[in-house]
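> coordinates only, sequence not included:
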């Protein structure tokens, strides 16, 4: 799969639901990270993008905190 093809200097994440991906991303993403989201509306990637757009970097460290986002997996 893709994660085997990604260079060791990069991370690839996979979950069975978009809600699970939101949790993984918001726990691991840091200021300056580049994130690509690929998927259809049917795979519920819109909530993932909304969560990423809602991140706030103004909390004093370089870990971003998510805002509340609704959505189903």
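Structure's in. What do you need? This one's a predicted model, so the numbers in the text were calculated from it and none came from an experiment.

> all contacts plus neighbour counts: C-alpha atoms, from now on.
Will do.

> Give the buried residues for the lengthiest helix in the chain.
Looking across the chain with DSSP state H, the single longest helix is helix 18-28. Residues of helix 18-28 classed as buried: 18, 19, 21, 22, 25, 26 (neighbour count, 16 or more other C-alpha atoms under 10 Å).

> okay, now the one to match up with it:
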């Protein structure tokens, strides 16, 4: 249906036309976007939907951190 469009009527010009619409942006809070876009949640190793930043797991509290520099030892992260 996206390729073919739908037949619509223009009341101003009094003629039919083919309507084609595409979603350009989708907004919402992180849980809603995660569900709609099939993304992982904010506490996952790849929590950002825009970049390739990888998280580091802290074994103490089982939380994933995103340090500014990659390759940091998780035991050296501040709690």
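Yep, it's here. Quantities reported herein were computed from a predicted structural model and do not represent experimental measurements.

> After superposition, what is the TM-score?
With the length set by TM-score structural alignment, normalised by the length of the first structure, the two chains reach a TM-score of 0.28; 39 aligned residues with a C-alpha RMSD of 3.9 Å.

> what's the following helix or strand after the longest helix of the first structure?
Next in sequence after helix 18-28 of the first structure, counting helices and strands by DSSP states H and E, comes helix 46-53.

> And that following helix, what's buried?
For helix 46-53 of the first structure, by 16+ other C-alpha under 10 Å, it's 46, 47, 48, 50, 51, 52.

> check which helix or strand covers residue 64 of the second structure.
Going by DSSP H and E, residue 64 of the second structure is in strand 63-65.

> so is residue 35 of the second structure in a helix, a strand, or just coil?
Using DSSP: H, G, I helix; E, B strand; the rest coil, the structure places residue 35 of the second structure in helix.

> And for it, the neighbour number?
Residue 35 of the second structure has 11 neighbouring residues, counting by other C-alpha atoms under 10 Å.
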